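Colleague: sequence unknown, structure follows:
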């Protein structure tokens, strides 16, 4: 390594003879070198401390949570830059070391720090095998639309610092609310199987675990300033306390502001965000960590076109940029607000030799509102199953009132996850308990719009009232959920710790009840209880110190997503419900994997084959309430599904400053059942028929995905990377008669580290070019239908045609950022 001159890196690894156990609330991959600047060691070198979370290299893990971990001491001399990069992870940060007995990939600071600072957790993993990230904005600010092995984000368990901060009812992760990418330490992706001890109950499609940077032992900070096209800008600052005396406490607090114009259509985004993390360590692996997050975000959403609208308008379909009376498509009447406060407090204690306790309480508060323009009848409209009289509102045009439909959703979650782990000799016994209580309120209202296009009563704070004084509403939902989960696992290491046998069992109990206080709602109250037994088994064998084979069998469960699955949705323009409760059966998956992994001195390689069978597969779909700009989420029970495929990735450690990476997946997923549809018989009556969907390719499951990356970093001045992603065509209908065409995307990063500047540490300038080909494309189905054409069902009845809507991918963006430590 002498070619790096003063950038000397010496790493000494001492493998412990005993295995330690991953705490039940931790992500499945833990790391062994601190992500923040290192404390000063002898002669100015930096020495890491054992057991510090949030680092940039994944170590051994178990699908069951019993995690044999290496004890490492890393000595570095100026090897880490101010942005947290070390230029040591294979594939330019896309292939950290993995040893878990399952398909598992990840990204580290070596990759994250070189991406656009507007990104989110989902956008950071877009190059990993099997991951399809369907963006709507080149800045990755418009949501988490991803699939893994054909499962979307609502079927994937999201953990941040070991806690599930995603919406526990709709399962949307909203990762842009969780953390600024400048504070993101690492992300680990487990395709297809979750940890047995993870506090999730929807992870049939796998698990995504993210950690924040660990606070530095030195006081200082980091600043990043960004600007780009579409008036994009971001200002970020992080302040580090360093070690506070001899208290063992250190922490950081950061603040950011971000804004931009929408890349298509009027409107834009404004976001304010705060992150904080404090750590207290003492004794033998005892620690208490407190993580706090705050987010205030308002964005004009994008319109999702149908195939016909896309053909006619392309990316030009958008909301109008000026208001005329009666125009419910005016952009200022469409807003999506994502606000949150979250607190996570992981605590780890060594009770006795080989006996460890982990306790993680957490609290999450997420709230809106979301608003959308809608014209409603001035009189004679519907309030539930009733008809209202004259609303007595001003500004009536043609017998209709232009309003904003306000959805002030409000959700609070309090929970605690615990585990107790006992290691004796070559055996580790783990047990744990998770309890969660969630409350969700969602009472829609309407606010009249004045002739200037401004809501006349403060976005429905007071609302429009019908005769009798009740607020006009389409739904008034109150929802409660309790989760109790128990797990027990055992891990045995044999043959000089080369053979690892793990087995475990988890029992998840979900209790839900909800009411809809709208006249005529049927049912008014819904109560459902779910119980799922979840056994897991894994076998791993280390052929050499660099080569590993594994096989596992896992199970997973997911209760139906969205409160709309339990309640009717009404609208003033429709007599009767516009949306009926969906299937309330839980989704259950049984999966198997076999894989090979090589963690060499230069080359890292992973290959795996997988099979999964699902019952009551819940396909998440969104659709506009007819005649409105209000989107609702509804699960579709697609019955059984069979998923089979192979995936792999290859990455090289820096070789002559270059780090190539390639990943690919072939996926064959089919529907196992003929699906029921609404139809009309010869007598003109509405009946239920079936369409021959059995054996068809499952929706939103591209057969082939691939990624190629090349990173360069001379570890002194110049750095950059290039990535290219290919997504093959994917169906939007169960009958496979309308689809999203295949597309290719590519991004480039170019950067330069400035020479020494007084009082600054590692200043750099970075250029991110996103979608350099400026491809205009549909990125994924936003809604799913059975068939895009009218057909004759299996029983001879005529079925209706559906019209899927689509997400539109973001176009070209150029972003320049200047950052430095201090």
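Modeller: The structure has been received and is ready for your questions. Computed from a predicted structure; not experimentally measured.

Colleague: going forward, measure contacts between C-alpha atoms and count neighbours the same way
Modeller: OK.

Colleague: so where does residue 308 fall, helix or strand?
Modeller: Secondary structure from DSSP states H and E places residue 308 in helix 307-313.

Colleague: got the contact list for that helix?
Modeller: 317, 803-806 (Cα atoms under 8 Å, 6 or more residues apart in numbering).

Colleague: ok, now stretch 155-163?
Modeller: 24-27, 164-166, 171, 173, 178, 194, 198-212, 344, 346, 360, 362, 558.

Colleague: mind checking the end-to-end distance for that stretch?
Modeller: Chord length of stretch 155-163, first to last residue, is 16 Å (Cα to Cα, to the nearest Å).

Colleague: Return the set of buried residues in that stretch.
Modeller: 155-163 (16 or more other Cα atoms under 10 Å).

Colleague: how about the residues you listed, which pair is most distant?
Modeller: With Cα to Cα as the measure, no two of those lie farther apart than 155 and 161, at 19.3 Å.

Colleague: ok, back up a step: would you tell me which one of the buried residues of stretch 155-163 comes nearest to residue 579?
Modeller: The closest of the buried residues of stretch 155-163 to residue 579 turns out to be residue 155 (Cα to Cα; 22.1 Å).

Colleague: still on that earlier bit, buried sites along the helix or strand just after the helix holding residue 308?
Modeller: Heading C-terminal from helix 307-313, the first helix or strand you meet, by DSSP H and E, is strand 335-344. Within strand 335-344, the residues that qualify as buried by neighbour count (16+ other Cα under 10 Å) are 335-344.

Colleague: Return the distance of strand 335-344 from the chain's centre.
Modeller: Counting by Cα atoms, centre = their mean, to the nearest Å, strand 335-344 is centred 14 Å from the centre of its parent chain.

Colleague: Which elements pack onto it?
Modeller: Other helices and strands packing on strand 335-344, by 3 or more Cα pairs under 8 Å, 6 or more residues apart in numbering; DSSP states H and E, are strand 286-299, strand 355-367, strand 370-377.

Colleague: Next, the angle from the longest one to strand 355-367.
Modeller: Computed with axes from the mean of the first three to the mean of the last three Cα atoms, to 10 degrees, the direction of strand 286-299 lies at 20 degrees from that of strand 355-367.

Colleague: same thing with the last one?
Modeller: Taking the same axes, to 10 degrees, strand 370-377 and strand 355-367 form an angle of 40 degrees between their directions.

Colleague: In addition, the following structure is provided for comparison:
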């Protein structure tokens, strides 16, 4: 059994630098097992932090993405559409939603620059991951985020090896799963080492019709020169053409646990016109390219400079047709921005004999260009003090459109990739592309920070710092069917201090305390929603942590109490008079709780790992919705389970390994008034593997791996996809027999949920030459 041993230096830095701070000591033959089976390491940071190593990553489901592989880690609740790693997912961490958590991949911020959403297609192949870490409570002081009022997740790629070789892995499984992965290492020559990898994955959806198809490409080059100098370049490319899953309401799920989009479109028997869309238009094509170059330069024995420029480009969209597909006629209200005289009327389309004329695929399309640079200078002033200063700058540009693309006779899109200037898109009489929305946002963001690490004594370390964060939303709302052109800009800036202390009580025990402030810039939609959304204040949070760690050669234990307050919580809502979208400030939230992590070794090559999380995420204010006060004060934040527990029993003798993992997740509310919830559930996973004996002259290693997710084939709802304000009626005068109006308004809205995947099996055969 082989493992790469990593050492992490003091101070905070991004995922890329953590990878650079690894000490390359070659291959080391490790006798015995690691504590936690790779799921837990002895952390040195003076704050809550968990790390999942490559040892544990390799023993999980072979196609899961980086976020999926955190599902047993304390503090985080992950809910995925399926185990392919390609579909949608949601997660919460310490009561914060996924779009409040910063995520980096080798130092690149990969949350959406507009609304901070996270997409699994940005994470690359899990075979190329060395480790995944998360700081559950707060981002690092220098982390390149403007959308993180909660914690931080970092994914670190494996480094190129000194020896040349080829790694091949073939995976097959349930639902016609087929993944082929190949990585070629060139070896090291005159300080330069590289690898290039490629993969192709295809799988049927586990419910409903449609499939998931993705291709990935990665290049990693490392050049080491001089004493402590290196340049690391990474390129990651991903392209997918995926069909989507329905996120059902509770009623839809209870009527049919496999509820999904219709298999085929339906047509009006009288006119022959398409009336109900099928799965064929509910798709998510997307393409991403990310590049980064990290230069690390030892200027003097006591002075080190890290410079990391990066660039990200994303292009794709998503469309879900529930019921009728999009329509467009000459009489469509276009706010005067388009001349639609070249189009037919609804009656004309119904009489023309074409089943799909006037019906369209209308994806919400987004293209992003995102260059940036992160820098850090670390200066060891003396034996007691190390000073870190740095600066991050990024200028993201994002175009969000919504074109109309004709349908084929079978109800499928004439062009799945509805690029901005595509000739298939509907144009008006003047040749202008007709857009349902048409936004262009520029977001310059920057952060400067300074931090001092003071080794007061050999056992006591204090770290204090402050960051200044500044961001701007520069919006251009261009002509569309529903919007008049206008330009608007907003600016946000704050000083964000942090302090932490760690004390080593003795060889085995240490304690820490951490406090930090964070800011989340409002999403770009505040520029385009109605009302006074642009005046929305940023979310501001204070995170406090008190922790204890205990570690010996055969056992590790970590316990953390946390208390997090944040104000100006941002929620999308509807205007009372017009029903247009607006952004609301719904007040303050207090998150408090406990995280436990416990792992160790047992006799006869057995091991164990357990984690427990208790979270109270309490809303501090009532909410006014359509003019009615909703009783949200004192209620649990939707989608946040109070209790989560994971327990794993494993075995590893160097040849055979196996583990069985049980995961319990408490009930989760779907609305902010806690009037509807999904039940608690327990799911069990199984992983087995055999490392084949090989002739080292021809093959370095080989293994067969088996993963079974949801071993007992439990049917359950796994998480909340779309939170509602309330699923109950709080308007006492509402009369359902009267038209919906400003004075007769129903308060009921519908939460939607993720469905837990049925039992799936995946078998992998891998070899390294």
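Modeller: Everything's here; your move. Note that the coordinates shown come from a computational prediction; the quantities given were computed from them, not determined experimentally.

Colleague: Deepest-packed of the helices and strands packed on strand 335-344 of structure 1, please.
Modeller: The highest mean neighbour count among these, using mean count of other Cα atoms under 10 Å, belongs to strand 370-377: a mean of 25.

Colleague: Can you name the element that comes right after that one?
Modeller: Following strand 370-377 of structure 1 in sequence, per DSSP H and E, is strand 382-383.

Colleague: what's the mean gap between that next one and the aligned bit of structure 2?
Modeller: Superposing on structure 2 and averaging over aligned pairs (mean Cα distance after the TM-score superposition for structure 1), strand 382-383 of structure 1 comes out at 2.4 Å.

Colleague: In structure 1, mark out all the helices, start to finish.
Modeller: Per DSSP state H, structure 1 carries helices over the ranges 90-93, 109-112, 121-124, 307-313.

Colleague: Reformat the ones you listed as JSON lines; add mean neighbour count.
Modeller: Formatted as JSON lines, those follow (neighbours: other Cα atoms under 10 Å):
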{"stretch": "helix 90-93", "mean neighbour count": "31"}
{"stretch": "helix 109-112", "mean neighbour count": "27"}
{"stretch": "helix 121-124", "mean neighbour count": "25"}
{"stretch": "helix 307-313", "mean neighbour count": "14"}
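
Colleague: Tell me which of the ones you listed lies nearest to residue 655 of structure 1.
Modeller: Among these, helix 90-93 comes nearest to residue 655 of structure 1, with 9.7 Å by Cα to Cα.

Colleague: Give the aligned range of the closest one in structure 2.
Modeller: Aligned by TM-score structural alignment, helix 90-93 of structure 1 falls on residues 35-38 of structure 2.

Colleague: how about stretch 281-289 of structure 2, aligned to which bit of structure 1?
Modeller: Counting by TM-score structural alignment, stretch 281-289 of structure 2 corresponds to 333-341 in structure 1.

Colleague: for stretch 595-614 of structure 2, which positions count as buried?
Modeller: Buried residues in stretch 595-614 of structure 2, counted by 16+ other Cα under 10 Å: 595-602, 606-614.

Colleague: Any idea how far apart the tips of stretch 391-399 of structure 1 sit?
Modeller: Separation of the first and last residues of stretch 391-399 of structure 1 by Cα to Cα is 11 Å.

Colleague: ok, residues contacting it?
Modeller: 325-326, 377-379, 401-402, 448-451, 464-467.

Colleague: Among those, which one lies nearest to residue 112 of structure 1?
Modeller: Closest to residue 112 of structure 1, out of all of these and judged by Cα to Cα, is residue 449, at 43.7 Å.

Colleague: Which position in structure 2 pairs with the closest one?
Modeller: In structure 2, the residue matched to residue 449 of structure 1 (TM-score structural alignment) is residue 407.

Colleague: again with residue 301 of structure 1
Modeller: In structure 2, residue 301 of structure 1 lines up with residue 244, judged by TM-score structural alignment.

Colleague: how far away is that match from residue 172 of structure 2?
Modeller: Using Cα to Cα, residue 244 of structure 2 is found at 21 Å from residue 172 of structure 2.

Colleague: Residue 236 of structure 2 now?
Modeller: Distance, residue 236 of structure 2 to residue 172 of structure 2, using Cα to Cα: 24 Å.

Colleague: Help me confirm that residue 699 of structure 2 comes into contact with residue 693.
Modeller: No. The criterion here is Cα atoms under 8 Å, and residue 699 of structure 2 misses it with residue 693 at 9.5 Å.

Colleague: okay, the two: which has more neighbours?
Modeller: Comparing residue 699 of structure 2 with residue 693 by other Cα atoms under 10 Å, the one with more neighbours is residue 699, at 15 against 12.

Colleague: mind listing what that one touches?
Modeller: For residue 699 of structure 2, the contacting residues are 767-769, by Cα under 8 Å, 6+ apart.

Colleague: quick one on the thing from earlier: which of the helices and strands packed on strand 335-344 of structure 1 sits closest to residue 440 of structure 1?
Modeller: Nearest to residue 440 of structure 1 among those is strand 355-367; the distance by Cα to Cα comes to 9.4 Å.

Colleague: Read off where the closest one ends up in structure 2.
Modeller: With TM-score structural alignment as the criterion, strand 355-367 of structure 1 aligns to 303-315.

Colleague: ok, residues contacting that stretch?
Modeller: Residues outside stretch 303-315 of structure 2 that contact it (Cα under 8 Å, 6+ apart): 17, 108, 286-299, 365-380.
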